[in-house]
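Engineer: coordinates for the following, if possible.
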Amino acid sequence: MSRRILLVTTLLLAGCTSGTPTPTPTPPPVKSGFKLVAFDSCEQLTKDLKAAAKKSVGPWGFSGGMMRTFGAVPDGARSAASAGGTADKAAPAFSGTNVHEVGVDEPDIVKTDGKRIVTITGGSLRVIDAASHKATGQLPLDAWGDADLLLSGDRALVLTHQGGGDVLYDRKMPMRPAGAELILVDLTGAPRVISRYRGEGRLVDARQTGDTARVVLTSQPRITFPDRPAARDDDEDRIKANQRVIDRTSVDAWLPSWTVTTGDTTEQGKVACNDVRRPVTYSGRSMLTVLTFPLSAPKLDSGRPVSIVADGDTVYGTPTSLYVASDQRWRLDFFPGRDNRTVPQETDVFRFDVTGSEPPVYRAAGKVPGFLINQYALSEWDGHLRVATTDSAQQSSAVRVLKPDGETLTQVGEVDGLGKNERIYSVRFIGPRAYVVTFRQTDPLYSLDLSNPAAPRVTGELKITGFSAHLQPVGPDRLVGVGQEATEEGRRQGTQVSLFDVSDPAAPRRLAQHHVKNGYSEAEYDPHAILWWPDTKLFAVPVNEGLLALTVTDNGLTEAGQIAPRASAMQVRRNLVIGGELWTLYENGLQISRLSTLEPVTYLRL
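Structural biologist: Take a look at the predicted model:
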């Protein structure tokens, strides 16, 4: 989501990049999946969950919950479909959210349908008329925590993650439990709340196809562990005490509950035992739940939950599939010196079919070595799933190709040995090709041919200083990379934007680079902050408190202009195009400029 801070544990890799990797000989098919099965009964569910939880609990409870950036990245769509709404033929051309797959929208802090802009600032949803440059509505959300939204016609779905802790302790001032709140808003006339859905756990991410939103939550059991002072017991005693608490806990503590309030009516419920599925191995410390909400419905309901005894941290969607991935870093207790367990270098991937407004249907699951950098490390193409991961134990990265085989995602091909002693910083799959950036001291951009799923191969490599944290397609055979310039020793030097020519698979080239010394950009970790407007070849990203606007040609990058920081406007967050105007969203206002010259027209304080 848009304001999450990347807290991914740094992969400790030594050494420098070696030459172009030798493609690994194509292995025989690997059964990289596992079936999801239902529990026989509520009693069996209780017994198995307790057994798994007792194995995974540490001296300080279920610690180690990690927040990571999940969403985000690119294809520069510019239609109402990409913005999640139904096109109004009278609306001017406009830019949608920068998303991974065309036809699948992603939550962000601002949306537009070409006639109005909907954004969330200062705890309120605000509606702005694009033609008059005037705010037409404001709705205090009465919600706390970060918020994003989806838009469909005259409906907005606000998604909030409300902070809190992974565990509750016996303290005089108990931590407020983490939770997610979804707010369905009617935008006809003055904006008003239709329904509020409150669910337990952390909001992982969401995807929207047509007018249907699918929201992914992950929750921990509601267990209060004793607060045991360090001087009283050693770690083994603490673990045994925590296990005794688990033994006394009811299965209700694991089953996600929810409430929905519409007007004066509140409904509540929880996931039923027979609606829970499990993989072969699981921790018992988390539950993954996928909710489905048609935004055109009269109100929100239970979301018709689909639950799995698993964790989830990365969501990727296509118009017909939803993938949720989870690596094994939940096993770590992130208190230094308190946990010496080795983390398995592997990631679980669950695939669901999505059709119309029906709940997702589980189809297959797989397991791959290594960890994902973000959703762009996943790509479905021609009936196959391509996955790029870094294995810190092996100190290298790989791209693997999986194919559904019944309920198993079976590996049919791989290219290993990418970026020896480095880790992946960005990935972009485009049809039968892939581009992978690894980095420690220099930035190899690898070009891969995946046209034969059984025999993927590296075709070329480009070594340059710095790295690209995101790769954005900007036309045939052209990529723009946004990241950091660095010295030959790997010291970062500020934001850089590079234009790559990838027309020759054997010899990718950097055609141009724009460097902002000591710069930093939100686009480096959240590609929603990128604006790519093909009509005028405008590529814009926030840099420090201002905006960097570049014109992309076939052979270079030229500065189209800058929108300087405003003294009282704080930093730039997003940019939108509506007709002939560029709208720049600050944290407390909107700057409207002429698209052709970036000359300011007016500023609207929010």
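
Engineer: hey, let's count contacts and neighbours off CA atoms from now on
Structural biologist: Noted.

Engineer: am I right that residue 576 sits in a helix?
Structural biologist: No. Counting by DSSP: H, G, I helix; E, B strand; the rest coil, one finds residue 576 to be strand, located in no helix.

Engineer: another for comparison:
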Amino acid sequence: MIMKRMVITGIALVVSLFIILYGVANWGVSAEVKEESQVVPVHKDWTVVFSKEMNKESFTDETIQVINKKTGEKVPTTFEVSGNGESLNIFAPKGGYEVNQDYTLTISKGVTSVRDVELSKDFTYTFTTSKELPAIGSEEELKAILKKFQNEDSSMRMTVEESADVSASSEDSASSSSKTNIQVNGVDEADLVKNDGEHIYYARNNDIVIAKGSPIEKAKVLTKIDDENFIPNQLFLYNDRLVVLGYQHQSLPRDAKEEASAADSMIRPNFRSHMAVRVYDVSDPTSPKKVRDLNLEGNYLTSRMIDGQIYVLSNEYTSIHHLEEKKQNDQEVRPTFKDSAVSEDFQPIPYGKIHQLPGSKYSSFLTIASFDVTDDSTPANVKTYLGAGDTVHMSKDNLYVATRSRSFPVDAFFATSSLPEDLEQSTKIYQFHVENGDLTYNGEADVPGQLINQFAMDEHDDSFRVATTTGQFGGDENPSLNHLYTFDLSMTPIGKVEGLAKGERIYSVRFMQDRAYMVTFKQVDPLFVIDLKEPSSPEVLGELKIPGFSNYLHPLGDDHLIGIGQDTEVVKSDGRERVVTKGVKLSLFDVSDVSNPLEKDVAIIGGKGSHTDASHDHKSLYIHPDGNLFGLPIQVSEEYERKSQGAYLYKITPENGFELQATITNDQDYNVERRWESRISRMISLNDTLFTLSHEELKAVDLSTMKEVKTITFPKQNSNE
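Structural biologist: Got it, this is the predicted structure:
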């Protein structure tokens, strides 16, 4: 009897367990929106996450609706189910939602999982549109957000000053003087050197040298700007205003106890550094006068200038621990800034101007400041966003800030010496609309993978294009792949081409009107030609495989490209193949037949160890106003032994390829290691004279004869240390 009872009990338990498991497996599907705020910009896209893999066919215009609560009208949205079927992306209507309106997103319970299980009940989510992102209202709210980020900030990012659609110059190409090689016509970029056709302005480590360059007979150093505790990095020049971007060191007071502690002084230096923007009136270049000073807490990211309106971006890392430490030391927890148009004192960014970027989990402040460089009295427009920026693209109408993210816990990173093969990578791109110096957040988009640099982004007509690499370069389990995505200007995805060059990664990208050119590399250099005439359906038209790779692509007319990179060879070592870089490689690509691109000519400079700044800094490429004379600084080595450093000047035409015109060097003896001060970093031309610039001197060469005509020694730099 006891045995029979035990058997019956056992059977009952098994049946009960089966019923429970079956019930769980077939329990109604749940849905949620993982968002911090229900007050959103008008171009907000929504992602709904489901508890089970969904049947894509069950999502229709009837089961998914967005209703304007005031009018009761249905909004014409579009949607897309993610690859794994567990999330649904609902895109804002073209032109966006109406501002300051309440909306209800509804997903009916008629939608089903792949196992035909229905949504447990109708899912509804309400939201309100706003012209700007909601502000962080108080210190308590800021702390609460940072505490939440403490274990979620899983990114390993590197803030870089980005490097760039069809190349342009920073002034009209009809000018007789060369200008900075920039990304977008009409959107100037800061550089080490600027000129006004007569005068040369050059930023060195500790000062700015101003020299007269034309006419050559009167060429000489006029003066230098040398401010204590200020390190200039880059320059803009607009009419008679010289804008200098750099870093300002500020001493901090210490009490006697702190001064007595040598260990503490090493851990906590008694100074802080912040980025600074200084504006000088150079209507008289011999006597520049500082007329404005703007200081931002954080590290310089990048800057742009449009018709005298400057835009400056900075990043500052923060954390809940950082905020608490500041509070204990009676320091302001918000980022601070100083604008001489308002006050000579630092002041905190108002909480009303600190916003959280949607979807960002970064404990960083991204600050964007803009002002008219010709107006010394109107306050700068300064906004701060809780988030971060890595790579920036700017058109005349929109600013795009890309931020890399990886779902990889920080503690796991410190517990291993390498990245996992299945590391999930993505990039979020934020769009800000630009109008008369004001920037308004407009929307965002997510793309798989990471961007190589600013050239990976481009705006053309009514579309935005971006190229990315996913996976692990050289990895076996999750090999790298390369992709191109297109969006409309409300950041709604419209097209893509994916899965190019498995096992390789992007080395350079160039967007030219209705085409994109992409260079990937592992052992050979494929050049892909991609048609973007129809943004909704990008298409690979042709491909070329050659040795070496190009880090930078520059257009030469409509049907040719100049590639700047490295020559390579594959060598065998210990039974394995590896790629070794050799000399600097210049390639001329003919893309007139898009289905059959050709490498029309090649120039190799130097051997192993040779390199050029132009491969990673497009602004170091000199371009003569007539468009056929190019120069680049190159360090020449053989078997990693340095031989020389100088400027190489080429005439480049589709008909004759690369024709070396001159090499210019400051080295007196190629076998002697020269000081870095002699290194040529830039070239410019005024009328018929080419100038090379190093920290030591300005050398002039007659472009008609290619002979040196004058050398001007720069004054010795003072130390700011």
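
Engineer: got a TM-score for the pair?
Structural biologist: Put the two chains on top of each other and the TM-score (TM-score structural alignment, normalised by the length of the first structure) is 0.81; 539 aligned residues with a Cα RMSD of 3.3 Å.

Engineer: so what corresponds to residue 365 of the first structure in the second structure?
Structural biologist: Aligned counterpart of residue 365 of the first structure in the second structure: residue 444 (TM-score structural alignment).

Engineer: show me what the one helix or strand its match maps to is packed up against.
Structural biologist: Per DSSP states H and E: residue 444 of the second structure is located in strand 438-448. With contacts taken as 3 or more Cα pairs under 8 Å, 6 or more residues apart in numbering; DSSP states H and E, strand 438-448 of the second structure sits against strand 39-41, strand 425-435, strand 463-470.

Engineer: quick one: the last one to chain centroid distance?
Structural biologist: Going back to what we said before, that points to strand 463-470 of the second structure. Chain-centre distance of strand 463-470 of the second structure: 12 Å, with Cα atoms, centre = their mean, to the nearest Å.

Engineer: residue 192 of the first structure -> the second structure?
Structural biologist: Aligning on TM-score structural alignment places residue 192 of the first structure opposite residue 289 in the second structure.

Engineer: residues in contact with its match?
Structural biologist: 280-282 (Cα atoms under 8 Å, 6 or more residues apart in numbering).

Engineer: got the contact list for the counterpart of residue 278 of the first structure in the second structure?
Structural biologist: Aligned counterpart of residue 278 of the first structure in the second structure: residue 356 (TM-score structural alignment). Counting by Cα under 8 Å, 6+ apart, residue 356 of the second structure touches 133-136, 385-387.

Engineer: and residue 356 of the second structure, how far is that from residue 431 of the second structure?
Structural biologist: Distance, residue 356 of the second structure to residue 431 of the second structure, using Cα to Cα, to the nearest Å: 14 Å.

Engineer: ok, back up a step: looking at the helices and strands packed on strand 438-448 of the second structure, spot the one closest to residue 620 of the second structure.
Structural biologist: Closest to residue 620 of the second structure of those, according to Cα to Cα: strand 463-470, at 23.6 Å.

Engineer: now that closest one: which residue numbers in the first structure?
Structural biologist: The alignment of strand 463-470 of the second structure onto the first structure (TM-score structural alignment) covers residues 384-391.

Engineer: again, but for stretch 508-528 of the second structure
Structural biologist: Using TM-score structural alignment, stretch 508-528 of the second structure pairs with 426-446 in the first structure.

Engineer: now do the same end-to-end measure for that stretch.
Structural biologist: 11 Å.
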